[in-house]
Structures are given as structure tokens and as C-alpha cells.
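# Quick one: sequence plus predicted model below, questions after.
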Amino acid sequence: MAEHLEAALPVGEDPRRYARALAKVWEAALSGEALPKRPRPVIGESWQRMRRLGVDPDHGNEPEPLTPADVAARREASGLAGVLPVLRAGLVGVAEQAAHIMVVVDQGGAVLWREGSKAVRRRADGLGFVEGVCWHENVVGTNAIGTSLVARRPIQVYSAEHYVRTHHAWTCSAAPLRDPRDGRLLGVVDLSGPAATVHPSTLALVDAVARLAESTLRTAHLAELDRLRGVALPVLSKVPGRAVVVDRHGWVAATAGLAPVERVSLPSGCAPGQTWLPALGSCVLEPLPGGWLVRLAREADAPIRVVLDDSTLTVTGTTGSWTHSLSPRHAEILHSLAVHREGRSAADLAEELFGDRARTVTVRAEMSRLRRNFGSVLARAPYRFADGIEVVLTRKGNRADTVQ
């Protein structure tokens, strides 16, 4: 489903008049007076975060810039260097013509690349908006780059929507860049310029180029899988029994004796040897160039033990353990299934999670994601932990409770 893009400047609105109205809202918000108009939700939520963090609304914090060597290292580690040609082709020309600069930051908010209008780059220099400086909102206040990193969605910020007064003369539009292999946030690409250059379509352009960059990463990943498949096929032909070859992220290149699957969840920092994978059970991992050979071992005689806390699920079998980080929603679902070992219907979970038994489609979608990771641990009809699995609930600072 396409993501809704909300431009900062309403269509048909005069930019100068709208900037003056935003300034009155900003002043009232900081002074504690009644707001003449409520800011957009994404802006209001960010302002609240800034107040809690104690960000100076007049000047922001003063970030310590990275050294050139640190910038070079962050560029290499970011995973974004490969898409820079796509970002440049789609945005730098527009930036130069429209008095903007293109800025690319990593997941921590560090400015890695900055290109575009020379005049705007000089203005950005005076603001400290330079390569090597952190532009996260907890450092420089509400802005499209930093707030997009927090909200994980495309955002346009105009004039006095910026929390820090010195940024009110700017407009910026940013979109997140994600690794298609695992959904990990890599960073953000942004177009920034003087407030007078604001345009509602800028955000759509930035988002479209960001999606194109992600498509480039996806194509490169498919090429890597093809290369791994060339290694996998002769290896699998010599393996007795069932096996699968996966890349470092668990994406499947080839299988032998198993139904085709798209991805296998691997433990973080997995190493050669015996392990236990939720989707496959007891396995032996052997390294391959660019991935792993996963051979299915004999079924374990001992029962499987699942330990749940507020943010992780750990599965332990006879050959070792496997830990997976959980989103708050997935943790809530699994805790409910642990308490109700007899199982829960989609309607039961919808009522418990949302107070609305009709929201079963959302529940089924979440359960589908969970079962992709924990296929051998979870059962369905009704949703429940599989029979014979010992489940232990823990809360930080509290004792563990075993649920049979």
C-alpha cells in the first residue's frame, strides 16, 4: 500500500502568510499560551519530544563534527555509497535549479554527503549544516531529516515547524532509506533550501527517488543471491539429507529435500556448528562464500524451551539457543499466547490488543509475520504455542513464571 505523503504547505496557501501563521503557533507553544492553531500531528509530537529532551529552541545543541576520517568510515559502513549515483541523478540537478541542496545522512543522523546549489551550501555552512555533523532531532530539534529518522516515514518541514528558531528560514523534505534485505533503516535523503523555495511536490520527488534507490539495492541483492545459487547447487548435490543454502541475511538461494521457502531467520552473530532455528528445528551451519549451508540435524529428543521478556524471544533446544528481538506489538501478542496456552482466536486477540473484535485482518497480518519467523514454535486454529513447548515469561526485575 502506498504511503500517504503530507506536504507541509497546503495546496494554494501563500507561503509567506502561512509562515507567519506557523510562527505564531511556535511562539504560543513555547510560551505555554493557547495555540491559535494546532501543528500537524507529526510536528506536535516532535515538539513534545524536544521539550522533554530540553533542546534549546533558540539555537539547538552544538554537535561536535566528525573528523574527515570518521566521515569516510561512516560512509563505508552506511550501506548507502552504492545508491549515491541514483540519488545524485534524481535530485542534485533539481537541487541546483531550485536553490536546494541534497543531503544524505546515515541511521545515526550524521551528514555523509551534501551536494547542490553553491549559494545554499554557503548558507548551510553558517548554520553548521555541513558534512560530519549530526542532524538528528535530539541534537538540532525538529527537522525533516531528524524527524524522519524517528518517525520512519517521509516528512516535509517548513519554516516555523522547525523547533529551533535559527532554522525557520528553511524548508526541507526527507525520506528514509531502508535495506530491502532486512528492512533495517540505513539513513535518510533530503532536499533543503530557503523557506521561500517550498513546494508541495518536493516531498513526493524525494520519496520517489528514495524508493528508486531501494529498488537498486534490491536488484543488487538478487544478483548476490544468483551468485550464491551458483555455489549452492553443486554443494547441495553432495549433501545427504535435507539442506538449504542462505545468504548472510537468511534469504534462500537453493534447497534440497525441503519445500521452497523465501527466507530463514538466522540468529544474530551466527557461527559454524549446531544451532536451533525456529522455522527448521535442529540444524548444523557450515559457511559458504556469501552465506551458509544449513543442514537439518536429527530431531531433538528434549523439549523446546521458549523464554519471553518485554522485548525478546529466546528459543533453546538441545543444540543451543536463538534470540530474536520483538517489536512491542509482537511481544504483546506472544505474551497473550503464553498466558492462554489453549489458544486465542483472531477476534480474541483483536479485542485484547485494540478493544475491537472486528480488527481481525490486522491480527492475521501480524500473526503471519510472526509465523514466518517462528514457524516451528507457533501453531494456528487457534493461534497458540505448539504442543510440547515449555514457555517461560520473564519481566525485567521480576522472577520468571513457567507456563505449561
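Ah, there it is.

# Going by C-alpha atoms from here, please, whenever you check contacts or count neighbours.
Will do.

# And the closest residue to Ser192 other than its chain neighbours, how far from Ala151?
In space, and not counting its chain neighbours, Ser192 is closest to Cys172: 4.2 Å by Cα to Cα, 6 or more residues apart in numbering. Computed as Cα to Cα, to the nearest Å, the Cys172 to Ala151 distance reads 15 Å.

# ok, those two, which is more surrounded?
Remark: of Cys172 and Ala151, Cys172 carries more neighbours, 29 against 14, as counted by other Cα atoms under 10 Å.

# on that earlier part again, surely the residue nearest to Ser192 is within a strand?
Yes - counting by DSSP: H, G, I helix; E, B strand; the rest coil, Cys172 is located in a strand.

# residue contacts, it?
Asn143, Ala144, Ile145, Gln156, Val157, Tyr158, Asp190, Leu191, Ser192, Gly193, Val198 (Cα atoms under 8 Å, 6 or more residues apart in numbering).

# among those residues, which are in strands?
Gln156, Val157, Tyr158, Asp190, Leu191, Ser192, Gly193 (DSSP state E).

# how much space between the residue lying closest to the third one once chain neighbours are set aside and Leu22?
Counting by Cα to Cα, 6+ apart, Tyr158 lies nearest to Thr171, which is 4.5 Å off, once chain neighbours are set aside. Separation of Thr171 from Leu22 (Cα to Cα) stands at 13 Å.

# Look at the two and report which has more neighbours.
Using other Cα under 10 Å, the more surrounded residue of Thr171 and Leu22 is Thr171, with 27 against 22.

# That one reaches Leu203, doesn't it?
No - applying Cα atoms under 8 Å, one finds Thr171 not in contact with Leu203, separated by 10.7 Å.

# hey, what's in contact with both of those two?
Gln156.

# where along the chain do the helices fall?
Applying DSSP state H to the chain gives helices spanning 15-31, 41-53, 68-78, 84-87, 93-97, 118-127, 137-140, 144-151, 201-236, 328-339, 346-354, 360-373.

# Make a markdown table out of those helices and add distance to Leu186.
Output for the helices of the chain, formatted as a markdown table (distance: least, Cα to Cα, whole Å):
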| stretch | distance to Leu186 |
| --- | --- |
| helix 15-31 | 31 |
| helix 41-53 | 21 |
| helix 68-78 | 6 |
| helix 84-87 | 13 |
| helix 93-97 | 22 |
| helix 118-127 | 23 |
| helix 137-140 | 17 |
| helix 144-151 | 10 |
| helix 201-236 | 10 |
| helix 328-339 | 21 |
| helix 346-354 | 30 |
| helix 360-373 | 22 |
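
# In addition, the following structure is provided for comparison:
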Amino acid sequence: MLTSDFDYDLPPELIAQEPAPVRDGCRMLVMDRHTGALEDRIFRDIAEYLQPGDLLVANETRVMPARLLGTKRGTGGAAEVFLLRQHGTPLENKSALWEVLVRPGKRLKPGTGAVVDFTDAAGEVALSAEIVNWVEDAQKGERLARLSTTLASLDEALHAVGHTPLPPYIKDYAGDEELYQTVYSRRESSAAAPTAGLHFTPELIDRLREQGVGWETVELEVGLDTFRIVDEDDPTKHVIHTEYYSVPQHTVDAIAETRARGGRVVAVGTTSVRSLESAWDAEAGTVTPRDRETTSLYLLPGSEFHVVDALVTNFHVPRSTLMMLVSAFSSREHIMAAYAHAISERYRMLSFGDAMFIH
């Protein structure tokens, strides 16, 4: 097995630069994971492939306003701070340490007193970031920044100055940032959206519930490494990123009930897959509750799936761990044939693109 086995030619014009006009009106490629048989459908048709007693499990994380554009104090030079994750506990309501990426890196080094100020819509400084240290074992030059504000809280300040980050392959999108959030998102904890869920509408979820399909959630805090391609020729040498995830008791109970009545567990997105399979307790032979634990689960062809029976997903970046995950869920041959079909049929690809349903 080589990383190049999961590569394919992605025409740049097929990378969706904006969401579908109607969330559940996008296209959906349906694939039988065992035979590779394909059908071209519309996303709302997923109701025809779900049975009473099936259970959908979605990642309810919400994308933070993590992209901060400001100026370096003292010089006025443009600077960007990208929030990755909070470091430790808040120092107080108006101050906290965060792990961040910065640009320009050479001018925002720890120990130099570098501070970046961010202004609100009225032009007033609402948030400041002092670069105080390097992150231990950093892979991409991550730094620790002390965020502080004069507003009532950091949360208020972030929403006054921050922007929802979009994937690097989406250029110049100026539409509604809320369209890069799922309709069921809750706590802001991610740097990227769990994009398979972008296709669901409240009306579709209600219709599925009326049909007897269950709906439960997990939370996995999606990091920027979700966009990272595998550089090693041997994919087994790749060190996958670590993310925090939670699986609540009510979801564990719903999975047990689904299994008892012969229904299927349908993961909405690869992040839900990683959460559910990470929560599998082999000794107990069941899923167990998890509360913000870490996972570095790496699913490759040959990996076993204990919890997930079907998968709603998007089309993924070539040579990514996500290509390997969906190949593990079906087979490399079936997935590559499906992608070749999608490209020939001009499906819209990646985060804002069309969907797949693998069952």
C-alpha cells in the first residue's frame, strides 16, 4: 500500500467555491460499499435509503471565528493570528492563553514583546494578542498567545473581530459565513466544519425523524490538520493528528437501542466515524461514553469498523487520511471508481461540494 494509491487528478474547476443554493438540493453519489454499484441522486433523496430504526449520528461542533486580522502594535504592519485551541483554563473572563498560528511569523516571535491589535466595526481595538512563547513540540511554528480584551468577555471580543475560517482551497468567498456551519451546530470548538453535515436542513431532519430514523450527536473538535495531505510514500508511516472528542451517554444508549432492533448506525461525516470508532471498547464489546478525550485513530484499508454501518461524506482531497478512511470503509478500488465517476459527471468537490452516501 502506497500513499499514491489514494491520489487522483482533481480538476481545479470542480472544487466548489460556494455552497449549493439549497443545502439538501446538492447532488449525492450513492455507493454500495460491498459491490461498488453507483447511483446519481439528490441529497434529500437520502430518505429513500434510510429505514425506520436506523440512527444518524452527526458531529455538532461549530466553527470558531478563529481567523483574526489585525495590525502589529508599534509598526502598524498587517498581521494575522489564527486560533487553534485554548491552552489550559481561562485566566479570567477577559484573558486566556491560546495556541495560534501567525503571519508574518518572522515579525511575531516570542520574547520580542510582539502584540497584535484587532479592531471592531467601529474601528476600536476590541482584542489584543501578545505572543508569549513557543508551543512545545510544535510542528508548524505554533505559538502561545495571551488574548485580552476591554469588552465584557473574550467571547464577545472574538465575535466582534473574528472571521469564520474557510479551507485553503476556497478562494475569495464573500457569502454568508453561516453557510459554513451545520444547522445543528452548537458549541464553537473547531477550526473547520464537519462538512458532510452541511447538506442537512431542519426540515429534512424532521422528515427523517417522522420516518422513524433516529438523530443523535457527538462532538469532535476539527483541527486544520484535517486538510493535510500525507507526505510519506508509505501511509503507515504518517503520524495522524490528535483531536478532542466527546460521545455523550444519550448517544451511547441510542446506539445500543439501534443495535437491539436491527437498525444501522449511519455516521454523518468522517469526524463522526472517528468519534464513534474511538469510543469503541473492545473489552466491553460496546461504545462507551467519552468526555473530551483525545483520539489519533487512523483508519486505513484493513482497519475494522465496529460501530458504523453507513456513511454520509463529501469528496475529499487527494492523498489525504480521509481518502484512506473512506477506502477502509469500502475498498480502494470502489472509492477510486466512484471518484472517477463523480469527476466525469462534474460533481462539485470538497468542502462546499456535493455528497456521497456509502452504505
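Happy to help now that I have it. It should be emphasised that the depicted structure is a prediction, and the values quoted were computed from it without experimental measurement.

# Once they're superposed, tell me the TM-score.
Overlay of the two chains. TM-score (TM-score structural alignment, normalised by the length of the second structure): 0.22; 136 aligned residues with a Cα RMSD of 6.9 Å.

# rewinding a little: dump the contacts of Cys172 of the first structure into TSV; add distance to Thr323 of the first structure and neighbour count as well.
Below are the contacts of Cys172 of the first structure laid out as TSV (distance: Cα to Cα, whole Å; neighbours: other Cα atoms under 10 Å):
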residue	distance to Thr323 of the first structure	neighbour count
Asn143	35	30
Ala144	34	32
Ile145	32	31
Gln156	37	31
Val157	39	28
Tyr158	42	30
Asp190	35	29
Leu191	39	30
Ser192	41	29
Gly193	45	26
Val198	46	25
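
# so which strand or helix has Ile335 of the second structure?
helix 332-344 (DSSP states H and E).

# counting contacts, what elements does that helix pack onto?
Applying 3 or more Cα pairs under 8 Å, 6 or more residues apart in numbering; DSSP states H and E, we find helix 332-344 of the second structure packed against helix 321-329.

# how much does the helix it packs on deviate in direction from helix 332-344?
120 degrees (axes from the mean of the first three to the mean of the last three Cα atoms, to 10 degrees).

# same for helix 321-329 of the second structure, what does it pack against?
By 3+ Cα pairs under 8 Å, 6+ apart, helix 321-329 of the second structure packs against helix 332-344.

# in the helix it packs on, what counts as buried?
Across helix 332-344 of the second structure, burial judged by 16 or more other Cα atoms under 10 Å covers Arg332, His334, Ile335, Met336, Ala338, Tyr339, Ala342, Ile343.

# related to what we said a few turns ago, ok, so of the ones in strands among the contacts of Cys172 of the first structure, who is nearest Asn138 of the first structure?
When those are compared for distance to Asn138 of the first structure (Cα to Cα), Val157 wins out at 15.7 Å.

# From Ser282 of the first structure, how far off is that closest one?
Per Cα to Cα, Val157 of the first structure is found 50 Å from Ser282 of the first structure.

# do Leu370 of the first structure as well
Counting by Cα to Cα, the gap from Leu370 of the first structure to Ser282 of the first structure is 19 Å.

# hmm, back to that, show the subsequent helix or strand relative to the helix holding Ile335 of the second structure.
Next element after helix 332-344 of the second structure (DSSP H and E): strand 355-358.

# helices or strands next to that next one in the packing?
Packed next to strand 355-358 of the second structure, using 3+ Cα pairs under 8 Å, 6+ apart, are strand 27-31, strand 310-314.

# so the last one versus helix 321-329, what angle?
Direction vectors for strand 310-314 of the second structure and helix 321-329, defined by the same axes, to 10 degrees, enclose an angle of 150 degrees.

# who does strand 310-314 of the second structure touch, helix- and strand-wise?
Counting by 3+ Cα pairs under 8 Å, 6+ apart, strand 310-314 of the second structure packs on strand 265-268, strand 355-358.

# rerun at 10 Å
strand 27-31, strand 55-59, strand 265-268, helix 270-278, helix 321-329, strand 355-358 (3 or more Cα pairs under 10 Å, 6 or more residues apart in numbering; DSSP states H and E).

# Just put those in TSV and tack on distance to Leu204 of the second structure.
Converted to TSV, these look like this (distance: least, Cα to Cα, whole Å):
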stretch	distance to Leu204 of the second structure
strand 27-31	15
strand 55-59	12
strand 265-268	14
helix 270-278	19
helix 321-329	25
strand 355-358	15
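
# quick one on the thing from earlier: widest-spaced pair of the buried residues of helix 332-344 of the second structure?
Farthest pair in the buried residues of helix 332-344 of the second structure, by Cα to Cα: Arg332 and Ile343, 16.4 Å.

# got TSV for the ones in strands among the contacts of Cys172 of the first structure, with distance to Leu277 of the first structure too?
TSV is the format used below for those (distance: Cα to Cα, whole Å):
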residue	distance to Leu277 of the first structure
Gln156	42
Val157	44
Tyr158	48
Asp190	39
Leu191	43
Ser192	46
Gly193	49
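
# quick one: which of those residues is nearest Ser325 of the first structure?
Nearest to Ser325 of the first structure among those, with distances taken as Cα to Cα, is Asp190, at 29.7 Å.

# ok, Gln156 of the first structure touching Ala175?
Yes - the pair Gln156 of the first structure and Ala175 passes the contact test of Cα atoms under 10 Å, sitting 8.8 Å apart.

# Next, show the common contact partners of the two.
Ala144, Ile145, Thr147, Ser148, Asp190, Leu191, Leu203, Ala204, Val206 (Cα atoms under 10 Å, 6 or more residues apart in numbering).

# any idea how far Ala175 of the first structure is from the second one?
Ile145 of the first structure sits 8 Å away from Ala175 of the first structure when distances are taken as Cα to Cα.

# For the two, list the residues in contact with both.
Val104, Pro154, Ile155, Gln156, Gly187, Val188, Val189, Asp190, Leu191.

# Out of those residues, which is nearest to Thr312 of the first structure?
Gly187 (24.7 Å).

# can I assume that closest one is in contact with Ile145?
Yes - under the criterion of Cα under 10 Å, Gly187 of the first structure makes contact with Ile145 at 9.0 Å.

# any common contacting residues for the two?
Counting by Cα under 10 Å, 6+ apart, the shared contacts of Gly187 of the first structure and Ile145 are Val104, Val105, Gly109, Val111, Ala175, Pro176.

# Tell me who's in contact with the nearest residue to the first one once chain neighbours are set aside.
In this structure, Val104 of the first structure finds its nearest non-sequential neighbour in Val189, 4.5 Å apart by Cα to Cα, 6+ apart. For Val189 of the first structure, the contacting residues are 84, 87, 91, 102-106, 111, 113-114, 144-145, 148, 154, 173-177, 206-207, 209-210, taking Cα under 10 Å, 6+ apart as the criterion.

# Touching, Gly281 of the first structure and Thr275? I think so.
Yes - between Gly281 of the first structure and Thr275 a contact is recorded at 8.4 Å, counting by Cα under 10 Å.
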